[in-house]
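1. Pasting a predicted model and its sequence here:
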Amino acid sequence: MQYGIYYAYWETEWGGNFVPYVEKCARLGFDVLEVACGAFDRENDAFFHELAAAARGNGMALTGGYGPRKEHDLATADNAQAEQTFRFYADMFRKMELAGIDRLGGALYSYWPAHGTPQTDKAADTARSVRRMQRLADLASDHGITLGMEALNRFEGYLINTAQECIDYVRAVDRPNVKVMLDTFHMNIEEDSLTDAIRRSGKLLGHFHVGEANRRCPGPNGRFDWHAIGQALHDIGYTGDVVMEPFVRMGGQVSQDVALWRDLSGGADEEKLDQDAAASLRWLRGVMEGNN
């Protein structure tokens, strides 16, 4: 397995210049940097060539994430809006390929955050989403991109909340580049057993996010059994990425979207954030690989 972190651990806004984080994360010992792809439409091709060069130069892999805005909801009943969404993703996928990003994860089947979603026809929304995801997957495949369907907790999404719902959705789409994506934060709310959910996903699991129940970096003082989680990943032969997605600093659109209403960093400056991330990485890698 390869170990990564989401750039927004250090940021309060989505998007921005990711190159410094490529260099930082390589220095801290990470294998992977995950970046936000939702603002790629604002950047020219030079931005992505520079990002790809930075990743190559630092021996880092890049993965992408996107919590679709409401106007990019694949489950919408508005066909004209859906067509615009395909054009948006076509541009994104082309630029991801330029940057060397071959995976995109998130609530790609719907939108995020779906706080207080009004009453919907979930079955009809799911059917539309599956049909359009098949088309989106084929478009992504043209650029060598795999799509991760992230199961979200009930307070952030409504279409896919559990691993089983995600499995059912992925099987309905029936495309080799559409995979299950799980996140310990969301699983903690929705799953009876995190390890059973991992094992049930089996070979369909394509991407895995980790963080404590309060979204701090993984560590020995939280309440998750990380040894058991690591064993479950080994049991299914998972060899993909394990990406930390901690959110600990208030401020900006990031904390608004993830509903972070208090500082969880202990007042950390950037140097302390770096130290905490590196310490978490060393500990997590040891646990996941059976060395701690």
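-> Thanks, I have the structure now. This is a predicted model, so every value here is computed, not measured.
2. From now on I want contacts and neighbour counts done on CA atoms only, so please keep to that.
-> Will do.
3. ok, how many other residues are close to Glu43?
-> Under the neighbour criterion other Cα atoms under 10 Å, Glu43 is assigned a count of 11.
4. same deal with Asn291?
-> 10.
5. Please apply the same query to Leu194.
-> 23.
6. List the contacts of it.
-> Neighbouring residues of Leu194 by Cα atoms under 8 Å, 6 or more residues apart in numbering: 184, 187-188, 229.
7. Okay, it and Asn214: tell me how far apart.
-> 16 Å (Cα to Cα, to the nearest Å).
8. Equivalent analysis for Asp241, please.
-> Using Cα to Cα, we find Asp241 at a distance of 21 Å from Asn214.
9. out of these two, which sits in the more crowded spot?
-> It is Asp241, of Asp241 and Asn214, that has more neighbours when counted by other Cα under 10 Å, with 19 against 14.
10. how about the nearest residue to the more buried one, chain neighbours excluded?
-> Of all residues not flanking Asp241 in the chain, Gln2 sits nearest, at 4.8 Å (Cα to Cα, 6 or more residues apart in numbering).
11. Contacts only, for the one you found.
-> Shown in contact with Gln2 (Cα under 8 Å, 6+ apart): 31-32, 239-242.
12. Can you report how many residues lie near Thr162?
-> Summarising burial for Thr162: neighbours were counted as other Cα under 10 Å, giving 22.
13. Just to check, Ala90 is in contact with Ser141?
-> No: checked against Cα atoms under 8 Å, the pair Ala90 and Ser141 is beyond contact range at 11.0 Å.
14. another structure for you, compare them:
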Amino acid sequence: MKSCITVSLVEEARGGPFVLWDGLRAACELSARLGYDAIEIFAPGPDAVDPEELKNLLADHSLELAAVGTGAGWVKHQLQLADADATKRQQAKDFVRSMIDFGGPFGAFAIIGSMQGRHDATVDKPTALGYLAEALEELGEHAAQYNVPLIYEPLNRYETNQVNTVQQGVELLEGLSTGNVKLLCDLFHMQIEERNVAEALKTGGQHVGHIHFVDSNRRPVGEGHMDYRDIIAALRSIKYEGYLSAEAFPYPTPQIAAEQTMRAYDYWTSAT
């Protein structure tokens, strides 16, 4: 398993659960100094980062780009994949597609979380879930040209009423014709929704494509009450070799949160 840390470039989301906030260069410098393998970028859109500059920053600091978030499509533009309006649904898919095209050449996958939307008075539950599945089919196939999966994230009940548990996520993915969509298992969301986080990871099995490495209170690992012994054992049992990515509040500061997460990563990945 490899280490990763989140970098937000979306000013409207400042204060949210991303560790680093003060620009790509500073983020890369700190991440490299602390020994991280990769960064995960939450950007306003595909044009917010110059690809050549990013390529050079990653090379200069021996870092990979693990993933790119798509949540700015919701935060900045109020786009979501279950919208009752077909034009807005298409705009949402186009935004995700543009982020796939941004991250793909770096070998990074795009993450769909908040853009999955929800069912409401204008769109009933089966229809909303159908719209989501349709988008995952289309966008998963689009991502395949870069030899990366599309990553889909179940969220807790307070953030979506589409898919909340790993089991529900597995059922959604297994109903698709494409095999190029994987699950993001965020430990914070899981500790709200799952009876047993470790067992849920085992349920995810081969569908697990990314992990958000965070504690029960959405602070860095070690700042809450989650026990990671069984979680790491479960990830090893499903032969997970992807990233443990710190998507957490920058508590008490971004640097301290980054340092705390790396200490926790080193401890738990070396534990037997």
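-> Structure received. What you see is a predicted model, and the numbers here were worked out from it, not measured in a lab.
15. Show me what Glu259 of the second structure aligns to in the first structure.
-> Aligned by TM-score structural alignment, Glu259 of the second structure pairs with Ala278 of the first structure.
16. what's around that match, how many residues?
-> 18.
17. Quick check: the aligned residue for Asp241 of the first structure in the second structure?
-> Under the alignment (TM-score structural alignment), Asp241 of the first structure maps onto Tyr243 of the second structure.
18. Identify the residues contacting its match.
-> So Tyr243 of the second structure contacts 1-4, 66, 210-211 (Cα under 8 Å, 6+ apart).
19. With adjacent residues omitted, what lies nearest to the residue mapped onto Asn180 of the second structure from the first structure?
-> The alignment partner of Asn180 of the second structure in the first structure, by TM-score structural alignment, is Asn177. Excluding its sequence neighbours, the residue lying closest to Asn177 of the first structure (Cα to Cα, 6+ apart) is Thr146, at 4.5 Å.
20. separation between that neighbour and Val180 of the first structure?
-> 11 Å.
21. And these two? Which one has more around it.
-> Val180 (28 against 22).
22. Other residues contacting whatever helix or strand Leu235 of the second structure lives in?
-> According to DSSP states H and E, Leu235 of the second structure maps onto helix 229-237. Helix 229-237 of the second structure is contacted by residues 197-199, 201-202, 268-269 when judged by Cα under 8 Å, 6+ apart.
23. Could you identify the helix or strand that succeeds that helix?
-> strand 243-246.
24. average gap between that next one and the first structure?
-> Following superposition, strand 243-246 of the second structure is found to deviate from the first structure by 0.6 Å on average (mean Cα distance after the TM-score superposition for the first structure).
25. after that strand, next one along is what?
-> Sequence-wise, the next helix or strand downstream of strand 243-246 of the second structure (DSSP H and E) is helix 254-270.
26. Packing partners of that next one?
-> Helix 254-270 of the second structure sits against strand 2-8, helix 24-34, helix 229-237, strand 243-246, with contacts defined as 3 or more Cα pairs under 8 Å, 6 or more residues apart in numbering; DSSP states H and E.
27. And the strands in the stretch 101-250 of the first structure?
-> Using DSSP state E, counting those that start in this stretch, the strands found in the stretch 101-250 of the first structure span residues 103-106, 146-150, 178-183, 205-210, 241-244.
28. Tell me which of those sits nearest to Arg94 of the first structure.
-> Among these, the nearest to Arg94 of the first structure by Cα to Cα is strand 103-106 (12.4 Å).
29. tell me, the closest one lands on which residues of the second structure?
-> Going by TM-score structural alignment: strand 103-106 of the first structure matches residues 109-112.
30. Just give me the mean distance for the matching stretch relative to the first structure.
-> Stretch 109-112 of the second structure sits 1.9 Å off on average (mean Cα distance after the TM-score superposition for the first structure).
31. returning to what we had before: dump the strands of the stretch 101-250 of the first structure into CSV; add distance to Ala52 of the first structure as well.
-> Shown next, in CSV, are the strands of the stretch 101-250 of the first structure (distance: least, Cα to Cα, whole Å):
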stretch, distance to Ala52 of the first structure
strand 103-106, 14
strand 146-150, 18
strand 178-183, 24
strand 205-210, 21
strand 241-244, 19
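32. so which of those strands comes closest to Arg135 of the first structure?
-> strand 178-183 (11.2 Å).
33. Now do that closest one against strand 205-210, angle only.
-> Here strand 178-183 of the first structure runs at an angle of 20 degrees relative to strand 205-210 (axes from the mean of the first three to the mean of the last three Cα atoms, to 10 degrees).
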